[in-house]
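> model this:
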Amino acid sequence: MTLAERLAHYATELKYEALPQEAIHEAKRRIIDSIACAFGAWRSETAQQVRTVATQVSSPYGATVLGTAHKASPDWAAFANGLLIRYLDYNDTYLSKEPAHPSDNLAAVLAVAEAEGSSGKETLLATVLAYEIQCRLCDSASLRARGWDHVNYGLFSASAAASRLMGLDATATRHAMSIAGVSGLAMRQTRVGEISAWKGCAFANSSRHAVFASWLAKYGLTGPSEIFEGKMGFMKQVSGEFTVGALGGEEGRGFMINETYIKYYPVEYHAQSAVWAALAMREQIGGDISQIERIEIDTFEACYSIIGSEPEKWRPQSRETADHSLPYIVGATLMDGKVDLDTFDEARYTDPALLELVSRITVRHDTAMDARYPEGIPNRIMLHLKDGRTLTEENTFPRGHARNPMSDEEVEAKFYVLTEWALPRARQDEALQFVWNLDAQPTIAPLMELLRVE
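Predicted coordinates:
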């Protein structure tokens, strides 16, 4: 059996009754968190650009462009809503050989669930399924090391989830995964150097491909054979050879959704621990940054390579570069005593005083920290003060990490803050209650109505 055949059989045979309560509960938390992130991004220029295009597409087999009454085709709804979920770099994360943001899958899940009239239980099952496949692939091989983007694994996870919601059998599901995989590959250049608005669109585009592929497979279109193992397949061209071990529910294994992390701060995940360390250091100096002569940050390879090594990180020219810059994030935290959406406004990331502080930051790759990743994300900050003292603070398991998870109340608080501009409190409460009781809902259509921006 090929890997695509195995994953397709798993996708069609997994039963809701096999899901443990903790996986179901976590799926609800991730839907709440993703909606919050989407509303936080809704007014951005990039979101408006994408929404302008998506709302020009209408379909009787439709799914809501979040926040509107418009129903686009489900592939376009997945693209528009996927951009919203991802744009702020505030949605969840999984760290392994290949880091990922598995809640990116939810744009495809929600779009197809709405178009198909799927129940809440079916939506939750598809969510857990998508997380399972993407995270197990992330455990299997690094794409970043070979110049490919992490969103490529999402082609397979999102198409498996979409196919399940469409009621495809294992053969059609395999074809959907093959069509998505062969046609939708994304290069890592998206996240190198000065980062553009496409960063937030990258997985959204994978979701669009995945839904489109599943939709075609639903009506009988076939895809290439041996998408993973073939002579010109994924393993030969993209990932290198790998195997996937037991999946959730097999051989007593738990489900991967419970091993992923919700973000407490709107920054690239490897910087979360650095934010907590910087806040602790700021408290030690009483908030007086005039005492600081220079700053050193020691970190592990993935953090150094992704957000701490390129010269663009010291003078970001875009929001996307700023939220992927370890020196900028640490500098802003030390200066402002907080990190929020305003941290990444153009006026803030171009502020001369802040950039002067950032210029005094050095980031180093400490190879001794590599062994502690991905179980943890160790960052060590050293403040060298003008009076000759050196202060040191280290953090490995920031709030939101699987070893230090956010509470339901904290997830709700994030939802309230990010949606308050758009939804009156009564509708915020209704939307939360709808998701907390999603397993009892016959469809998700009422949720889309509750989330409409008036």
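> Please make it C-alpha for all contacts and neighbour counts, starting now.
Fine.
> what's near enough to touch P266?
By CA atoms under 8 Å, 6 or more residues apart in numbering, P266 lies in contact with L88, D89, Y90, N91, D323, V339, D340, L341.
> To compare against the first, here's the next sequence to fold:
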Amino acid sequence: MIKSLDNEECQMMIGPLEEDDFRENGIKVPGIDKPMSLLDASWNIGTLIRWLDYNDCFLAEEWGHPSDNLGGIIATALHLEKSGHRMTVRDVLGYMVKAHEIQGVLSLSNSLNRNGFDHVFLVKLATAAVTTKMMGGGREEIKNVLANVFIDAGPLRIYRHSPNVTTRKSWAAGDATARGVHLSLLNRKMSEGYLNVLEDADWGFNNVVMNGKDITVTQEMNSYVINNILFKAGFPAEFHAQTAAEAAMALHGKYGDRLADIETIKVKTHESAIRIIAHKDKLDNPSDRDHSLEYIIAVSLLNGDLKTEYYYDEYHQGFPVIDDLLGKMDVTESKDYSREYLERDKRSIANSVQLIFKDGTESEEIEVKYPVGHKFRRDEVRPILGAKFKDNLKDFFSGEKIEDLLGLFEDRETLEKMKISEFWNNFLDD
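Alright, predicted model coming up:
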């Protein structure tokens, strides 16, 4: 979230939606010196969390980033605290688990993307349900707000795919979580239900949006999603490409000085990656590049690491070798990878990369099935997350303050009892 403040385009999007619409008793957000309304704060927090594509991820039939819901959840918690409700960090974490579970379990068996709709619909839905609960809503109120979310449906995925990729993919989640709060507030004024919002033969969600396929819930909601969440730990890249980047970095270590000798770069991947981030004709902007399997492999081969700066126009234009490498990619689907991607006890995100040289020799095939942030690599990821935390804050806070914050996270009992406003104030201007 804090690191997003480095990005000039993000800076253009944050702040109140109406110019100078600040609120004396509103909610403060990092990078903005005056407090804002609940809806503006939801939008801003959600946008900052999502902008760099560096927050957590959950992949299934649908995919998404459940921590996107924190925009609405944190803003609502701060708003409620100002209204006299006690709201602790533990309370917020509990609501976060609920939002993760709602969004993630629905992702297991319902593919919006196959019908052209974007996954942030599930952010709006989860945020609306949880913030309605936070505002005192009961079972009927939550059912009614969910019905209104289904009536709203969701945005088309067009802005995530060439030739229409824009920064909307960086602010869409902030928009979705704020819309969820907006529906919660409307529902508080007059809670009305639509019992057949899913099943109506003419106007229901299942027929209109899902092309006749029912929305399903395949397991009881508990804590499965939070326990299987993917941490975006080492580098910013669309998650279907994370293991490909890791494989390419490994090859860089041995063959980084032979890039000009490469004839073909053989890539095996899973079906979701083929459909969403592979085979792009044009890479016109950073939003295109950080969602291109081939581009991510190319810059990882070139550098042996992956940074946000590698997606910028200036970087791409400054290294013609990137386009040369892109032209050598041969990307195919592995049926085994596609199957294991959906298996409940594996949830792999596998890729393999192999270099074929002009003289007929070949590199070893580097296969990585589980990214560093996967549950199977939790021990490995902890120190990386600590380093990521420090790196993302170093341009904004003093080293002493960063160490104090790390110490706070290590004291679980104190942290969980802390008022959410006290915790949040740590991340405002130093």
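> which two in the contacts of P266 of the first structure are spaced the farthest apart?
N91 and V339 (15.2 Å; CA to CA).
> Those two: which has the busier surroundings?
N91 (29 against 19; other CA atoms under 10 Å).
> And the residue nearest the centre of the first structure, how far from V112 of the first structure?
The residue lying closest to the centre of the first structure (CA atoms, centre = their mean) is H101, at 2.6 Å. Distance of H101 of the first structure to V112 of the first structure, given as CA to CA, to the nearest Å: 19 Å.
> go on, A176 of the first structure?
The value you get for A176 of the first structure to V112 of the first structure, if CA to CA is used, is 14 Å.
> roughly how far apart are Q317 of the second structure and Y311 of the second structure?
10 Å.
> The two: which has the busier surroundings?
Using other CA under 10 Å, the more surrounded residue of Q317 of the second structure and Y311 is Y311, with 23 against 11.
> After alignment, which residue of the first structure pairs with the more buried one?
Correspondence of Y311 of the second structure to the first structure, assessed by TM-score structural alignment: F344.
> For that match, list the residues it contacts.
Neighbours of F344 of the first structure in contact, by CA under 8 Å, 6+ apart: R319, A322, D323.
> The second one matches what in the second structure?
Spelled out, that is A322 of the first structure. Using TM-score structural alignment, A322 of the first structure pairs with R289 in the second structure.
> So its match versus I274 of the second structure, what's the distance?
Taken as CA to CA, the span from R289 of the second structure to I274 of the second structure is 15 Å.
> Which one's more surrounded, these two?
For R289 of the second structure versus I274, the count of surrounding residues by other CA under 10 Å is larger for R289: 24 against 18.
> Is V267 of the second structure in a helix, a strand, or coil?
strand (DSSP: H, G, I helix; E, B strand; the rest coil).
> Quick check: it touching V353?
Yes. Assessed by CA atoms under 8 Å, V267 of the second structure is found in contact with V353 at 4.7 Å.
> Tell me which stretches of the first structure form strands.
Taking DSSP state E as the criterion, the first structure carries its strands at 63-64, 71-72, 292-299, 361-365, 379-385, 390-395.
> Mind putting those strands into CSV with distance to W421 of the first structure?
Output for the strands of the first structure, formatted as CSV (distance: least, CA to CA, whole Å):
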stretch, distance to W421 of the first structure
strand 63-64, 20
strand 71-72, 23
strand 292-299, 36
strand 361-365, 36
strand 379-385, 34
strand 390-395, 33
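> now, of those, which is deepest in the fold?
strand 63-64 (a mean of 28; mean count of other CA atoms under 10 Å).
> which residues of the second structure does it align to?
Under TM-score structural alignment, the match for strand 63-64 of the first structure is residues 27-28.
> The match of A322 of the first structure: what's it in contact with?
With CA under 8 Å, 6+ apart, R289 of the second structure has these contacts: L283, Y295, I296, Y311.
> what about 10 Å?
The contact partners of R289 of the second structure, by CA atoms under 10 Å, 6 or more residues apart in numbering, come to 165, 237-238, 277, 280, 282-283, 295-296, 310-313, 316.
> How much space separates the alignment partner in the first structure of F357 of the second structure from S318 of the first structure?
Under the alignment (TM-score structural alignment), F357 of the second structure pairs with L385 of the first structure. Going from L385 of the first structure to S318 of the first structure by CA to CA gives 30 Å.
> can you check L432 of the first structure too?
Counting by CA to CA - L432 of the first structure and S318 of the first structure are separated by 33 Å.
> quick revisit: and A176 and V112 of the first structure? which has more neighbours close in?
More crowded of A176 of the first structure and V112, by other CA under 10 Å: A176, with 36 against 30.
> show me what contacts the closest residue to E271 of the second structure other than its chain neighbours?
Distance criterion CA to CA, 6 or more residues apart in numbering; nearest residue to E271 of the second structure, sequence neighbours excluded, is S338 at 5.4 Å. By CA under 10 Å, 6+ apart, S338 of the second structure lies in contact with T269, H270, E271, S272, A273, I274, R347, S348, I349, A350.
> Aligned counterpart of S338 of the second structure in the first structure, please.
S338 of the second structure maps onto D370 in the first structure, by TM-score structural alignment.
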